[in-house]
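**Student:** any chance you could fold what I've pasted below:
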Amino acid sequence: MDSPSFFVTLQQIIDEFHLENVMNYEKSNEIKVISTDVNRPGLQIVGFFDYFDNNRLQIIGKVETTYLQNLTSLQRYESFDRLFSKKIPAVIITRDLDIFPEMIEAAKKYETPILRAKDSTSRFMSSLIGYLHTWLAPRITQHGVLVEVYGEGVLILGESGVGKSETAIELVKRGHRLVADDAVEIKKVSERTLVGSAPEIIRHFIEIRGIGIIDVKKIFGMGAVKDTEKIDMIIHLELWKENKHYDRLGLVNEHTNVLGINVPSLTIPVRPGRNLAVIVEVAAMNNRQKKMGYNAAEELNQRLMEEIEKNSL
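**Tutor:** Sure thing, here's the model as predicted:
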């Protein structure tokens, strides 16, 4: 999925994958990559440009190089000239292969960077696509708290003052990890996966009313924080409403839609005396158990149905 609202600079890609800047191109910070897809321009080398997306990074590997070696110098230059004239972001040569002089000539003409990677083509493309999907993923910022509890990413939502941050601190004290407090940046990295993180400026900080801002990493140690976490479930905290019916069995599976993905969710009423940290722990373990194929509510319901059927005979 391409997302023109977000971009990653070519220099960031060069730094991430330790690419060789063959032409010493100095404007890599100005080139914005906006496509999560890449292209191996085999068809374009022979002149076929229908449905060609010039926003994609172009990857040339051993197959393309072997074909180009069988062309004359003029034919190679014409191929590269056609490709570079499309104003592509960059060409990346894999396997540390040699660069054709005709490619460099065409790249200089159109001011297009040429980069080189040491990895095999398939491995490099896989890593690059994963990187682009993460950086260019659709995203929103949600007011809430994200914690990792028993390996489950739990997003805690609720009105200001309901106790989200206090619950997070109690969870950290019990050995779990804080990912984000107050503002949670949520990215849709695939059609089934949401990943949450904290904005860089407030990462590892948490606000407790009456105390103020504290640095969780400094107070509780490195093991108490995490930079990113997949969102496995959402817990909505709300002040207890006497006339509202709250689910007591758990037979109905609730979901909250975030960026087009339905995430399992619970609504937990808050009132004095309830240990929210313990409730969140149990909810996380129960959610994990459901993913592994066991549902306690359905098990109890099955037993009740069997008992009713037995007594009716």
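**Student:** only C-alpha atoms from now on, for both contacts and neighbour counts.
**Tutor:** OK.
**Student:** can you classify R303 by secondary structure?
**Tutor:** Three-state call for R303 (DSSP: H, G, I helix; E, B strand; the rest coil): helix.
**Student:** look up how far R177 lies from E170.
**Tutor:** 10 Å (C-alpha to C-alpha, to the nearest Å).
**Student:** looking at these two, which has the bigger crowd around it?
**Tutor:** The neighbour comparison of E170 against R177 (other C-alpha atoms under 10 Å) goes to R177, with 29 against 15.
**Student:** distance of the more buried one relative to E200?
**Tutor:** Applying C-alpha to C-alpha to R177 and E200 gives a distance of 17 Å.
**Student:** now Q12
**Tutor:** 17 Å.
**Student:** same check, this time on R288
**Tutor:** Distance from R288 to E200, by C-alpha to C-alpha: 29 Å.
**Student:** more neighbours: the two, which one.
**Tutor:** Comparing R288 with E200 by neighbour count (other C-alpha under 10 Å), the higher total belongs to R288, at 18 against 8.
**Student:** what sits against the more buried one?
**Tutor:** Neighbouring residues of R288 by C-alpha atoms under 8 Å, 6 or more residues apart in numbering: E152.
**Student:** surely I261 is in contact with R192?
**Tutor:** Yes: in this structure, I261 is within contact of R192 by C-alpha atoms under 8 Å, at 6.4 Å.
**Student:** more neighbours: these two, which one.
**Tutor:** The neighbour comparison of I261 against R192 (other C-alpha under 10 Å) goes to I261, with 15 against 10.
**Student:** roughly how far apart are the more buried one and D227?
**Tutor:** For I261, the distance to D227 equals 22 Å [C-alpha to C-alpha].
**Student:** now do K188
**Tutor:** From K188 to D227 the distance is 16 Å (C-alpha to C-alpha).
**Student:** of the two, who's got more company?
**Tutor:** Neighbour comparison, K188 and D227: the larger count goes to K188, with 22 against 15 (by other C-alpha under 10 Å).
**Student:** chain neighbours aside, what residue packs nearest to the more buried one?
**Tutor:** In space, K188 comes closest to L194 once its chain neighbours are excluded; the distance is 4.7 Å by C-alpha to C-alpha, 6 or more residues apart in numbering.
**Student:** thought the one you found was touching I234?
**Tutor:** No: using C-alpha under 8 Å, L194 is not in contact with I234; the gap is 11.5 Å.
**Student:** let's compare: structure for the following, please.
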Amino acid sequence: MVESVTVEQMVKKVRMKVLQGEKYLQRPIVTADISRPALEFAGYFTKYPAERIQLLGITETSFAKDLTAEHRREYMTKMCTPRTPCFVISTDLPIPVELKKAAADAHIPILGTHQTSSRAISNMTNYLTRRLADRQSIHGELIDINGIGVLITGDSGVGKSETALELVRRGHRLVADDRVEVYALDEQTLVGQAPAILNHLMEIRGIGIIDVMTLYGTAAIMPSDSIDFIVHLETWTPDAQFDRLGDRGDHREIQGVVVPQVSIPVKTGRNLAIIIESAAMNFRAETMGYDATETFDRNLNSLIRKNSERDTKKKHEQ
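**Tutor:** Purely as a prediction, here's the structure:
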């Protein structure tokens, strides 16, 4: 699922000025790529990316000034297509006269910013990448545990919501309950958020819908968070095999991003909130270079070596 973005929405988030065409801010933006028309001012339109935002900075406007008025009218008219969402003028530069008329005739808004072209592109790209990214809906809970985004998954009825609620009571923050909308920010970063209809709400069997923000305050929720770690809850059975030493290196791939994962057995009497909290802290320790499994292995090897030396010494004494 891809969300749509209008020019008006981007203007509010990126804080740009509308220089012309306020009536046409509902034009859709369909890609996060930004174009700086250079070849177009040289008359090359064979591969013109008309669906992109067209940004004119110092370089583009200076080059356009060297053209004849006739060429400027021709090229800027060609740049104004039905698919073009808007034009952006950076560095508080004046709008070329020919662009003013062509954009007005084509009902395309012109935006302005005091920022440099590079900064303006960065701000627009960051916002549009988040809004236009492909989204995947995952059944689970997303909780921020001391700065670590933990996605809790498992079969329906295994206790995910109740565990998430206990984590909130312990001071951690809810991002999403029951359904998490996930998208890849880049090749290494996953971001999750709640669907708009479920923002800061939880469903607890036997109680119904509760508003976490109303009950626990604004500090108990987050609008979105990265997904750094996955905890999968599984119903315990006597024949099930679970990791005892934490050395399996399990993971799950979501939208091309590999996320570390652990599986935790659910059994009567286990405090899942404390276990998940500890798993998150252990994950943080590992990312900082400390591995408890390696420490255990070193201690075990040291004990084996000492016992071997002791046995050898006894044999020599005999």
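**Student:** hmm, back to that, tell me how many other residues surround the counterpart of the residue nearest to K188 of the first structure in the second structure.
**Tutor:** With TM-score structural alignment as the matching criterion, the partner of L194 of the first structure in the second structure is L190. Residues near L190 of the second structure, counting by other C-alpha under 10 Å, number 21.
**Student:** can you pull the contacts of L190 of the second structure?
**Tutor:** Counting by C-alpha under 8 Å, 6+ apart, L190 of the second structure touches 182-184, 226-228, 257.
**Student:** most neighbours among these, please name it.
**Tutor:** Y183 (27 neighbours).
**Student:** quick one, what contacts that one?
**Tutor:** Residues in contact with Y183 of the second structure, defined by C-alpha under 8 Å, 6+ apart, are 130, 133-136, 190-192, 255.
**Student:** is L233 of the second structure in a helix, a strand, or coil?
**Tutor:** Of the three states, L233 of the second structure takes strand under three-state DSSP.
**Student:** would you mind measuring from the spatially most central residue of the first structure to Q302 of the first structure?
**Tutor:** Geometric centre of the first structure, nearest residue: V189, 3.8 Å, by C-alpha atoms, centre = their mean. From V189 of the first structure across to Q302 of the first structure, the span is 38 Å (C-alpha to C-alpha).
**Student:** what residues in the second structure pair up with stretch 236-253 of the first structure?
**Tutor:** The aligned range for stretch 236-253 of the first structure is 232-249, by TM-score structural alignment.
**Student:** ditto for stretch 203-217 of the first structure
**Tutor:** Using TM-score structural alignment, stretch 203-217 of the first structure pairs with 199-213 in the second structure.
**Student:** can you list contacts of stretch 296-313 of the first structure?
**Tutor:** Counting by C-alpha under 8 Å, 6+ apart, 249-251 sit against stretch 296-313 of the first structure.
**Student:** okay, and which of these map to strands?
**Tutor:** Secondary structure assignment (DSSP state E) places none of those within strands.
**Student:** let me have the residues you listed in CSV, extended by distance to F7 of the first structure and neighbour count.
**Tutor:** Listed next are the contacts of stretch 296-313 of the first structure as CSV, based on distance: C-alpha to C-alpha, whole Å; neighbours: other C-alpha atoms under 10 Å:
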residue, distance to F7 of the first structure, neighbour count
L249, 46, 11
G250, 42, 13
L251, 43, 14
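**Student:** so who does the equivalent of Y131 of the first structure over in the second structure touch?
**Tutor:** Under the alignment (TM-score structural alignment), Y131 of the first structure maps onto Y127 of the second structure. Residues in contact with Y127 of the second structure (C-alpha under 8 Å, 6+ apart) are 10, 13-14.
**Student:** and these, which of them are buried?
**Tutor:** 10, 14 (16 or more other C-alpha atoms under 10 Å).
**Student:** count of neighbours near the counterpart of T287 of the second structure in the first structure?
**Tutor:** The alignment partner of T287 of the second structure in the first structure, by TM-score structural alignment, is K291. Neighbour count for K291 of the first structure, taken as other C-alpha under 10 Å: 11.
**Student:** quick one, helices of the stretch 1-150 of the first structure?
**Tutor:** 10-17, 42-45, 62-69, 73-84, 101-110, 121-135 (DSSP state H, counting those that start in this stretch).
**Student:** and for the stretch 151-300 of the second structure?
**Tutor:** 160-169, 212-216, 272-287, 292-317.
**Student:** neighbours around R170 of the second structure, how many?
**Tutor:** For R170 of the second structure, the tally of surrounding residues (other C-alpha under 10 Å) stands at 14.
**Student:** cool, S312 of the first structure as well?
**Tutor:** By the criterion of other C-alpha under 10 Å, S312 of the first structure has 7 neighbours.
**Student:** likewise for P96 of the second structure?
**Tutor:** 16.
**Student:** then Q44 of the first structure?
**Tutor:** 16.
**Student:** find the nearest non-adjacent residue to the residue mapped onto it from the second structure, please.
**Tutor:** Counting by TM-score structural alignment, Q44 of the first structure corresponds to E40 in the second structure. Spatial nearest neighbour of E40 of the second structure, excluding adjacent residues (C-alpha to C-alpha, 6+ apart): Y75 at 6.7 Å.
**Student:** mind listing what that neighbour touches?
**Tutor:** By C-alpha under 8 Å, 6+ apart, the contact set of Y75 of the second structure is 40-41, 43.
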